[in-house]
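Colleague: Following is a predicted model, sequence given first.
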Amino acid sequence: MVPVQSVEDQMKAVLDCVVTEDKMPTDLSTTLKLFINKLDECSRSSIKRCKERSLEEAGQLLRKIPVKQLQCLEERLLLPLIRLLVAMQMQMFNIASRKLDQMLQHLAEVNRLLVFREIQRCLCTIVGKDQALSIGDLQRACMFLEDSSIGRELWREACPSLLDKVAELFPVILEQEGLRNGPLCYQAVKVCLQVFQLLPGEVAPLVWEKEQGSLAVQSILQSLMDIILGQCSNRDTRLLAGTTVAMLINTVLEGGEGGAAAWSLLQVTHSEPWRLCVGGLQVQCSPRSQDGVDRLAVSRGLLTCCRRGILVSQVDNTGVCHRMLMLTDISSSFVLMEFSSANLENVVSDSRFSLLLQTCLLLGGLFPLVSALCEEKLDCHYYVFEGTVKPNQCVYMCFCKCKRNESKKYLSIKSTFIKTYV
């Protein structure tokens, strides 16, 4: 196995290549030296703002070099430069990592295959290893998902492999108290969240096509529900898991199936074991802790992640979920399509509209859940208050054209927040 070079060693190697290259034009050589010096400044600095400034200046220098001039560089000069940027990106996150991604995109205009090949090699070191994923592997996977446009594009192809590795990791984590309550579990949940959020097109067929339901995704869903329901005692991880399950539901292409899954998730209020159905996936849920965090995680996740079509979905007497209310945005005005022949005052007083308000997911399911949480003595009131704001924002977005006095009677669900602020 070839030893991995440090960023400092790679920096020196790239600079040596530039210095010893006789055929390189003087202006190109000078600019590249300045560029590498700025990268070196960034690498040595421990102050975030200084790092970002050095990277910004490095990016400006690189963009000054015409693509045609960079295309004259041989692969033996270009490849070490690409590897250096990727190595630095794997050590940094957020703004700094995105600035490095912009530089790699610029070099991709010079040699797209070379950049893609190098990043793909890094992804293979994550999903191609025989051992379980480490926290470093998970952090790098997150970085290539969130902060690397090229990495995200390559993850689309490797999405099943990544999900398989995460599915293998969760049982190992949940078996040991130290792991399930620590940063490794949180990071594993975060990877799932980013995959579901950023690669919905790749995830959706694994969930919603009943003939192709993925065992890996089902295993992940089972682990996420175990975390939400109390197998993990870390509150932040449980809340993140709630958001992740809601994001999985949000990958649905048609609101009806997503609404049915969201309604199924509201069984979290049950004290007895229950079954969660999300598309073609089914998992058994056994409550372990009746501390309210499970219900908070679910309600917060659904309100934060789900599209409007899911939030206004309704379950009929047969248990079939469908969209009773179709909302569209025309010139910033929400129109109630099903009642388009009536004026708005008549819509609000229509008995069918009253029934909808009582039975749609947002008002018939989530409002009562959040209301009950408000009245309980929990040690996480900040999150509960945040949960009360979300449904009211959703109601405003969905029903903002209803007269205040008329709609008020339909929103008079027993809620501390509603009583106080409406």
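Modeller: Looks like it came in fine.

Colleague: use CA for all of it now, contacts and neighbours both
Modeller: OK.

Colleague: Can you list the buried residues in the helix ranked longest in the chain?
Modeller: Taking DSSP state H as the criterion, the chain has its longest helix at helix 149-175. Residues 149-152, 154-156, 158-170, 173-174 are the ones in helix 149-175 that count as buried (16 or more other Cα atoms under 10 Å).

Colleague: and it, what does it pack onto?
Modeller: Other helices and strands packing on helix 149-175, by 3 or more Cα pairs under 8 Å, 6 or more residues apart in numbering; DSSP states H and E, are helix 94-110, helix 112-127, helix 135-146, helix 177-180, helix 183-198, helix 200-208, helix 215-226.

Colleague: Below is an additional structure, to be compared with the one above:
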Amino acid sequence: MNGAGGELERAVACYRELARDEGKSSACQGLLLALGKLEAFASVSAKRWKDKNLEEAFQLLAGVSGRLADLGCDDALRPLVRCVLAFQLETTDSSGSFSRLEKIIVKLSERNESLVSGEVERILGSLAKDDTPMSRGTLQTVSMFVEESTLGRCYWKNNLMTLLGCTAATFDFLLQGRGAKDEAWCYVTVKVCLQLFKWMPKEIFPLIWGGTDHNKILQKILESLVQIIMEKTACKDTRLLAATALSMMVNTAPDSQQGGQAAWGLCHWLSLGGGPVRWKEDGRVSTEKEEFRFGMLQLVPSVWSPDGWEQLALTRSLLASCKKEILSCRLDGTPHQVGL
């Protein structure tokens, strides 16, 4: 049997065998009780009972944690770790269950962080490879581990360029018409971008604002987010999420001036249908279309037909998500020191 059910069976068999040793029996019995709660969690459908079984599994493991040294070998925890991670992989559509399983993972990592970290790397390492588009299910798994898992987030920080490359490839696949129109797939791709900008601003910063060999990946992601915001046929929730992701990109700016200029420029870029803000000598905004620079990235003039929703989405997202110092800064080089 594969999946969480198979890992559960293997873990139960392992600890039953170890329990034959009198010195390990007490610890193993505690682990078997916890595994029983995981089995009960998998067998019920009501959220209340799922939550109850996971909480009881955590309490049982917390109670036996002081006796885990009796197992003699830290590697003896591996079957349990693999079982819990397998259940996490099968609950990526439920943040409540996932986060309760994460509590168990955190507790186990207190005993042997290197073992748990290695198992997390093993399961996540197969998800993103060689600038290949990721499926909707894979992206949902990535999203949940970025948002809810400390070790998962650490793994993706260390493998950020691989994940960004696959995300850009997914956008290309979806937006260039090579994949069937799937709004949920597009939504979760945007969601992963937003989470990376939110949780890893220090790692994202040089890719946008510094000169690196990886700017082209963020360039593609920026273009894709703008395309989604401007796409009239896209779901409004997806367009709003893309605008929020852009706001998170603005937050990675090295200072409020550069962040403010990027936000102000984006607003005018969208309002002019693909043209950046330029101030005339008389203090009016020029409508001449030129390229717009966002840090080291750039947007070139495009043929768009705005419907007004893109401005509403971006304005709302900037006000809700941008840093206060960016929103309140006075922009240099603008008439009367215009602020956002």
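Modeller: Perfect, I can see it now. Because the structure is a prediction, the values reported are computed rather than measured.

Colleague: Report the contact partners of the residue nearest to Leu179 of structure 1 when sequence neighbours are not counted.
Modeller: Leaving aside its chain neighbours, Leu179 of structure 1 sits nearest to Ile173 (5.2 Å; criterion: Cα to Cα, 6 or more residues apart in numbering). Counting by Cα atoms under 8 Å, 6 or more residues apart in numbering, Ile173 of structure 1 makes contact with 179-180, 184-185.

Colleague: try 10 Å this time
Modeller: Shown in contact with Ile173 of structure 1 (Cα atoms under 10 Å, 6 or more residues apart in numbering): 179-182, 184-185, 188, 223, 232.

Colleague: any idea how far Val166 of structure 1 is from it?
Modeller: Remark: distance between Ile173 of structure 1 and Val166 of structure 1 (Cα to Cα, to the nearest Å) = 10 Å.

Colleague: Also Glu386 of structure 1?
Modeller: Note on Glu386 of structure 1: its distance to Val166 of structure 1, by Cα to Cα, is 30 Å.

Colleague: what's the mean gap between the longest helix of structure 1 and the aligned bit of structure 2?
Modeller: With mean Cα distance after the TM-score superposition for structure 1, helix 149-175 of structure 1 departs from structure 2 by a mean of 0.9 Å once superposed.

Colleague: starting at the chain centroid, how far to that helix?
Modeller: 13 Å (Cα atoms, centre = their mean, to the nearest Å).

Colleague: next one: stretch 220-236 of structure 1
Modeller: Computed by Cα atoms, centre = their mean, the chain-centroid distance of stretch 220-236 of structure 1 equals 17 Å.

Colleague: now the end-to-end length of it.
Modeller: For stretch 220-236 of structure 1, the first-to-last residue distance is 18 Å (Cα to Cα).

Colleague: now stretch 172-181 of structure 2
Modeller: End to end - Cα to Cα - stretch 172-181 of structure 2 spans 13 Å.

Colleague: Nearest residue to Phe41 of structure 2 in space, please, no chain neighbours.
Modeller: Excluding its sequence neighbours, the residue lying closest to Phe41 of structure 2 (Cα to Cα, 6+ apart) is Lys50, at 4.8 Å.

Colleague: ok, now how distant is that neighbour from Gly63 of structure 2?
Modeller: Taking Cα to Cα, one finds Lys50 of structure 2 at 20 Å from Gly63 of structure 2.
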